[in-house]
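Undergrad: structure here, sequence nowhere to be found:
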């Protein structure tokens, strides 16, 4: 039994070290009481994936949300929409900012200074409802998206003016 435990720990250590090496991190073996990352090692951040389009999310009754995603109808919401982006994800975001957060943005698919401020306004409002759950940084990422209210659309794509 002791051999099996050592073998499992060895395999776990090797997998952890390989994962850390792949990500460019310094690994501390679990048996040494470390958390898997050295406190002094440089932290690497994976490249951000920008939302390029939106996904139609069915909510029932022939109604849908346009939620920013990595590509059209991908269902992958692990992406960001930030200043400088110009695409359908920005348009979907601007429409919901106007309808759900009473912003007065030109819906032009261009994430500029005004859209960034509108996202900050929405983040501030979300924090006033849920507590300090978001950084008010004007970046629309997965965490902001999870608290965000989106405008509902009919099956033909027409706006309802209502939000969920």
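TA: Good, I have the coordinates. All figures in this text were calculated on a predicted structure; none of them were measured in a lab.
Undergrad: drop to CA atoms for contacts and neighbour counts, all remaining ones
TA: Noted.
Undergrad: which residues are in contact with the residue nearest the centre of the chain?
TA: The centroid of the chain falls nearest to residue 142 when counting by C-alpha atoms, centre = their mean (1.5 Å). Applying C-alpha atoms under 8 Å, 6 or more residues apart in numbering to residue 142 gives the contacts 77-80.
Undergrad: most neighbours among those, which one?
TA: Counting neighbours by other C-alpha atoms under 10 Å, residue 80 comes out on top of those with 23 neighbours.
Undergrad: can I assume it is in contact with residue 53?
TA: No - assessed by C-alpha atoms under 8 Å, residue 80 is found out of contact with residue 53, at 11.0 Å.
Undergrad: for the chain, which segments count as strands?
TA: Along the chain, the segments classed as strands by DSSP state E run 53-60, 63-69, 151-154, 159-163.
Undergrad: can I get those strands in TSV with mean neighbour count?
TA: Shown next, in TSV, are the strands of the chain (neighbours: other C-alpha atoms under 10 Å):
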stretch	mean neighbour count
strand 53-60	17
strand 63-69	25
strand 151-154	22
strand 159-163	14
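Undergrad: here comes the other one, which I'd like you to weigh against the first:
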């Protein structure tokens, strides 16, 4: 489960606001056609794999594995969705 640190892991089966945030990121930043429902099921796992595979070429020195598990490396290098002053933004947290 997400613990607010880079050493978190969020696998299939997780649920809650942290999953909603991930789903919103995958939908808004990576163009994945998924429902933002807070449940990390097979559709979210597949969308995350696609997002991981899209991210990898941007960081040639970082080994981002397209395994569908949101772990420390994915947390650091996957672009994240946020809003600021009403505008949507996508950007990596590192």
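TA: In hand now; what should we look at? Quick caveat: nothing in here was measured; it's all calculated off a predicted structure.
Undergrad: for the two chains, what TM-score is obtained?
TA: Here the TM-score for the pair of chains, by TM-score structural alignment, normalised by the length of structure 2, is 0.85; 90 aligned residues with a C-alpha RMSD of 1.6 Å.
Undergrad: got the strands of structure 1 as a markdown table, with distance to residue 119 of structure 1 columns?
TA: Compiled in a markdown table, the strands of structure 1 are given as follows (distance: least, C-alpha to C-alpha, whole Å):
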| stretch | distance to residue 119 of structure 1 |
| --- | --- |
| strand 53-60 | 17 |
| strand 63-69 | 14 |
| strand 151-154 | 15 |
| strand 159-163 | 16 |
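Undergrad: what number of residues lie near residue 13 of structure 2?
TA: There are 12 residues near residue 13 of structure 2, going by other C-alpha under 10 Å.
Undergrad: next one: residue 107 of structure 1
TA: 16.
Undergrad: what's it in contact with, if anything?
TA: With C-alpha under 8 Å, 6+ apart, residue 107 of structure 1 has these contacts: 91, 94-95.
Undergrad: what's the neighbour count on residue 115 of structure 1?
TA: The tally of other residues near residue 115 of structure 1 (other C-alpha under 10 Å) stands at 25.
Undergrad: who are the contact partners of it?
TA: Residue 115 of structure 1 makes contact with 83, 94, 105 under the criterion C-alpha under 8 Å, 6+ apart.
Undergrad: how about residue 10 of structure 2, what's its partner in structure 1?
TA: Residue 10 of structure 2 maps onto residue 81 of structure 1 when the alignment is built from TM-score structural alignment.
Undergrad: of the strands of structure 1, which is nearest residue 10 of structure 1?
TA: strand 63-69 (39.1 Å; C-alpha to C-alpha).
Undergrad: how far out from the middle of the chain is the closest one?
TA: 14 Å (C-alpha atoms, centre = their mean, to the nearest Å).
Undergrad: just put the contacts of residue 142 of structure 1 in JSON lines and tack on distance to residue 120 of structure 1.
TA: Compiled in JSON lines, those are given as follows (distance: C-alpha to C-alpha, whole Å):
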{"residue": "77", "distance to residue 120 of structure 1": "19"}
{"residue": "78", "distance to residue 120 of structure 1": "19"}
{"residue": "79", "distance to residue 120 of structure 1": "17"}
{"residue": "80", "distance to residue 120 of structure 1": "14"}
